[in-house]
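Enquirer: sequence isn't available, so here's the structure alone:
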């Protein structure tokens, strides 16, 4: 369905259409939160000790200042708390200086504000869905670009070299407009294409009666956060307070070159300078995937095909030999010694049979902890569907920077709907393992990932709530998440599980498993462990360079990752192909050493790359980031570990499915009399 046929309100929400204004029309300025690259804690702007309380005197449409804007689930989860401010913006009307308020803060508030300034907290304001930005010049000085947010203060040096903290109590707002597209522009309406904020600290000395600073060519001293006292620490004077005057200026400027549809490009100009590195990351991924593809091609087109075309050997149904009676032969990658339950062939034939053929009677035997594996694979398919859905919706433009919280909200919606697929594939695999209590498997599948996420978030939420941070989820949001799981996720998984288990049934295996299992050689176990530890390093190398940009965007820039979504999509596809090939090679090598316990290894080979990513995350924390404090560090590692677990579950499922298809294909071609 074309986006243009969506209702106007939906198009505005998704950010695929514009909002036009007439000259003199009030444009609301929304205040959201403050954040820092040195902390994982965010705070609502209106709850800051120095923020001017809303008066309700400014009206913009159906909103008045002080009103809270309704947020989607994604915005709440990312810590947004958006409120209409008292800043009065009228399209086309410049304001040289306007008085906002004077806020009195006590010693405790001064101390907290100092800490916010010391940790370089930045404020996020919004006009027409554009975040207020600090403007910079690109590296070659040819282009201007935006960095979302602006600092709330600065650290200045005193005459004796000691640090002092100046708060920015005056902001110059520069809003850039362009004529509205189409017939709307012919009527004189305009659209906003830029929102720049230039903060400044101005002392309270010499102000006029109306609270405005002296005009003209005057050098203003900064407003230092201190109290008139002989002490050096404001905490020693709890009864002392200071009054901070806040003012602002507004300038409207036309930008003839920048159209509304390209207005977000200003935020990504700096990212374009690193596009060559992104292409280097893709080239690195392609080289690794290409080499691995060559290995897989050799295995499939030469080795396995040659073994399957050898009609001189026909495997007979397995007969049990006494332990130690098997002859010593040679498999493709290893020897056969003292194998219990080997295929009933002659001594000469035994030397010619590839090792993976010898375990044909056990390769489809149900693994240990089969119920847990079924639940993991079901949850992995659910995540895979959600990720593919996000890629498709991003490609058609539904998910974009204007759709605040869109990736999280839509991702959760897709994940809930994919509960049908989760229950279906989990139950079919559960039935294939010849297990009986499918209702328990449904509940286990529906609870595995949500239970892990909710338990972790709930515990972390208690620590964040104590800090009065907007990162803490409200109780209503926690209840809503439980309701989504109970009334949507669980029923959908149950429906999919019922259909997969009772109506469709188990996957038909090409070879029936033996009654008595074979003995696995010791070398088979050893090589299995080595494969899990080493194979996961290859997918990690595919995404290693791109991970640097992801981490930088999430924890340094705090500006989102929309600009590199195309690069992530390409690398993600290469990653999927690499995981498939690694899993196939690892499974083939394992079967060749006569270890038929491939089920869990095929999953763990992909999952193990998550350990390498987490190790790199730890390295990045200690070498690149400046996060300080116990709570912030705990949040970083806890959420990083959760992300790695989710990633591991996703790629582990891809590896399992690839190995399962591979094993079925090669053993379906084996001739068994």
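Expert: Received the coordinates, thanks. Please read all numbers here as calculations on a predicted model, not as lab measurements. Numbering: from 1, shown residues only.
Enquirer: C-alpha only now, for contacts and for neighbours.
Expert: OK.
Enquirer: helix, strand or coil for residue 175?
Expert: Classification of residue 175 using DSSP: H, G, I helix; E, B strand; the rest coil returns strand.
Enquirer: now do it against residue 252, distance only.
Expert: Distance, residue 175 to residue 252, by CA to CA, to the nearest Å: 5 Å.
Enquirer: who has more neighbours out of these two?
Expert: In this view residue 175 and residue 252 are compared by other CA atoms under 10 Å, and residue 175 has more residues nearby, 23 against 20.
Enquirer: so who does that one touch?
Expert: By CA atoms under 8 Å, 6 or more residues apart in numbering, residue 175 lies in contact with 192, 193, 194, 195, 196, 250, 251, 252, 253.
Enquirer: now do the contacts for the closest residue to residue 153 other than its chain neighbours.
Expert: Leaving out its chain neighbours, the residue that sits closest to residue 153 by CA to CA, 6 or more residues apart in numbering is residue 167, at 4.2 Å. Contact analysis of residue 167 by CA under 8 Å, 6+ apart lists 117, 152, 153, 154, 201, 222, 223, 224, 225.
Enquirer: put this next to the previous one:
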């Protein structure tokens, strides 16, 4: 009877959940209602503003602002306030001359006309820059009601020595009416456009049915370009998302314990805490890795909850930078405590390296890439004032917090003493030597993420929107577990071979995943991208090296304790795991 009743209770609970399911809006992401002209008020508005962002290309890493290509500009141009994340990512959002009223269809409306005189040097330069943008397939990024505008076109033009300019767009906006939902007006649910090339014979009487707008390779006469648009509103079906309960059944498999030999790792208990070579550098790496790990975990967790939605542009990068600045205390604590465990006495050098070494490498690389963007005149170049603000956050907040953490870390006593005479390490087989173990250790963690890595690289370099933060957070947890288990297993094999030099090996085993990340990035560059030019190539690999360094510190830092009750050995902090 109990077995049959259980599904009934689940059905009842699911029904209650469906009836009590309610939606909520995150701060800054509340929907905007629109209504027809003449009926607007506090609850809805009638004017729809189309925003334009930077232009970028899959063949070039250099983005440019919308105005650089001499497109039609808004007479009352306004730029929404940009947060730190938008500035670092090179977001350049501004208003456009495309403005229309809700539910008012328009056909072949004129935006502006641009005239280019072949005798004017500036006009010829503008057209040459426009043609170079066509050659590199630079693409627009438009925004309506904080939604990206999707577009598709038919490339049926193939005339030689001729450029075809898309000077007309057909915009279709889908909306859902609130008449049956209890709120006034309507809400936009999608926006698509189809660009077209149309030569307007008479700019005062547009018909939008002429031949394509052609720009010759060599200018022989003055060129006139008239930009136009049409807009159509369509009612969309509203698909309601429903809440539901689901049961996740976890099967616990019982694993028989393996018999342990009375030799091997038990004989090196007096040497496992022997300080490693370059202990200063290892402690600095682990401190920085802790800082990056907490920052990444918190950022992804907030993004998974929806607080860092892609609609809230720049929020992800802003959150990551702010968290990194505020997490200097854990970095200083971990680095100082490990360094004291290694018997180090140069605590000032340790703290300064923790606060300056890895961030300094990242900032130097980032600054060099920004210089290239400045020279190339790209819109992604970070303003000098923003760089000064980042330095102020680094030296004014992060560094003092690192010193505070180091103060508490140096107060902790050394956990375990070591033998006075180091134990002799026997001859090792090929698989227990450091290099083969480190190379093999990074394969499994990389295998967990390489599919998701493809979508992340597409989001960064192919300019696609990334939404799957819930799945990314799950992959992140799987990566942590895989790094821990792979490192524990290989480290156990090394100890069974009576090799107690495990400090650096445990860090590099999972940290070697970053090498596979770099190899995959190189493969992605040559197989998926069509980037041309020395500047774009340098920018790609420059930013890739920053990602590789951060990933190296993060994966190398993550580790799990061995359980003393399981292995019968006093290794309270065996795997560099610090509480």
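Expert: Here it is on my side, so go on. The shown structure was predicted, so the numbers you read here are calculated from the model rather than taken from an experiment.
Enquirer: quick revisit: quick check: helices, which of the contacts of residue 167 of the first structure are part of them?
Expert: If you go by DSSP state H, those have residue 117 in helices.
Enquirer: now the contacts of residue 167 of the first structure as JSON lines including distance to residue 413 of the first structure and neighbour count?
Expert: JSON lines is the format used below for the contacts of residue 167 of the first structure (distance: CA to CA, whole Å; neighbours: other CA atoms under 10 Å):
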{"residue": "117", "distance to residue 413 of the first structure": "38", "neighbour count": "21"}
{"residue": "152", "distance to residue 413 of the first structure": "36", "neighbour count": "22"}
{"residue": "153", "distance to residue 413 of the first structure": "39", "neighbour count": "25"}
{"residue": "154", "distance to residue 413 of the first structure": "42", "neighbour count": "23"}
{"residue": "201", "distance to residue 413 of the first structure": "45", "neighbour count": "20"}
{"residue": "222", "distance to residue 413 of the first structure": "49", "neighbour count": "20"}
{"residue": "223", "distance to residue 413 of the first structure": "48", "neighbour count": "21"}
{"residue": "224", "distance to residue 413 of the first structure": "48", "neighbour count": "21"}
{"residue": "225", "distance to residue 413 of the first structure": "46", "neighbour count": "18"}
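Enquirer: taking the contacts of residue 167 of the first structure, tell me the two that lie furthest apart.
Expert: Within those, 117 and 222 form the most distant pair, 13.9 Å apart (CA to CA).
Enquirer: output the longest strand belonging to the second structure.
Expert: Identified as the longest strand of the second structure according to DSSP state E is strand 223-235.
Enquirer: how close does that one sit to the first structure?
Expert: Here strand 223-235 of the second structure, set against the first structure after superposition, deviates by a mean of 1.8 Å using mean CA distance after the TM-score superposition for the first structure.
Enquirer: buried ones in the longest helix seen in the first structure?
Expert: In the first structure, assigned by DSSP H, the helix with the most residues is helix 630-668. Residues of helix 630-668 of the first structure classed as buried by neighbour count (16 or more other CA atoms under 10 Å): 631-632, 635-636, 640-660, 662-664, 666-667.
Enquirer: how about stretch 474-487 of the first structure?
Expert: Buried-residue list, stretch 474-487 of the first structure, by 16+ other CA under 10 Å: 482, 485.
Enquirer: what stretch of the second structure does that stretch fall on?
Expert: Counting by TM-score structural alignment, stretch 474-487 of the first structure pairs with residues 383-396 of the second structure.
Enquirer: next one: the matching stretch to chain centre, how far?
Expert: Chain-centre distance of stretch 383-396 of the second structure: 21 Å, with CA atoms, centre = their mean, to the nearest Å.
Enquirer: can you list the residue ranges for strands in the stretch 251-400 of the first structure?
Expert: Taking DSSP state E, counting those that start in this stretch, the strands of the stretch 251-400 of the first structure run over residues 329-330, 335-336.
Enquirer: actually, the second structure.
Expert: Here the second structure has its strands, by DSSP E, at 47-52, 55-57, 60-64, 94-101, 106-116, 142-144, 147-148, 150-151, 162-164, 168-177, 186-196, 214-216, 223-235.
Enquirer: which stretch of the first structure lines up against the third one?
Expert: This points to strand 60-64 of the second structure. Aligned by TM-score structural alignment, strand 60-64 of the second structure falls on residues 39-43 of the first structure.
Enquirer: what of the last one?
Expert: Mapped onto the first structure using TM-score structural alignment, strand 223-235 of the second structure covers residues 242-254.
Enquirer: who touches the matching stretch?
Expert: 50, 89, 91-106, 169-178, 204, 211-212, 226-227.
Enquirer: also stretch 599-606 of the first structure?
Expert: Outside of stretch 599-606 of the first structure, the residues within contact range by CA under 8 Å, 6+ apart are 367, 373, 528, 531-533, 535-536, 539, 579, 582-584, 586-587, 648, 651-656, 659-660.
Enquirer: ok, now stretch 309-329 of the second structure?
Expert: 28-29, 82-89, 146-147, 291-292, 294-296, 299, 303, 308, 355, 393-394, 397-406, 465-467.
Enquirer: hmm, try it at 6 Å
Expert: Residues from elsewhere that reach stretch 309-329 of the second structure, judged by CA atoms under 6 Å, 6 or more residues apart in numbering: 84, 85, 86, 291, 295, 308, 398, 401, 402, 405.
Enquirer: can you list these in CSV and add distance to residue 413 of the second structure and neighbour count?
Expert: Formatted as CSV, the contacts of stretch 309-329 of the second structure follow (distance: CA to CA, whole Å; neighbours: other CA under 10 Å):
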residue, distance to residue 413 of the second structure, neighbour count
84, 41, 19
85, 41, 19
86, 44, 20
291, 22, 25
295, 28, 21
308, 41, 22
398, 25, 24
401, 21, 22
402, 19, 27
405, 15, 23
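Enquirer: turn those residues into JSON lines, including distance to residue 180 of the second structure.
Expert: Output for the contacts of stretch 309-329 of the second structure, formatted as JSON lines (distance: CA to CA, whole Å):
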{"residue": "84", "distance to residue 180 of the second structure": "40"}
{"residue": "85", "distance to residue 180 of the second structure": "38"}
{"residue": "86", "distance to residue 180 of the second structure": "37"}
{"residue": "291", "distance to residue 180 of the second structure": "50"}
{"residue": "295", "distance to residue 180 of the second structure": "43"}
{"residue": "308", "distance to residue 180 of the second structure": "30"}
{"residue": "398", "distance to residue 180 of the second structure": "52"}
{"residue": "401", "distance to residue 180 of the second structure": "54"}
{"residue": "402", "distance to residue 180 of the second structure": "56"}
{"residue": "405", "distance to residue 180 of the second structure": "57"}
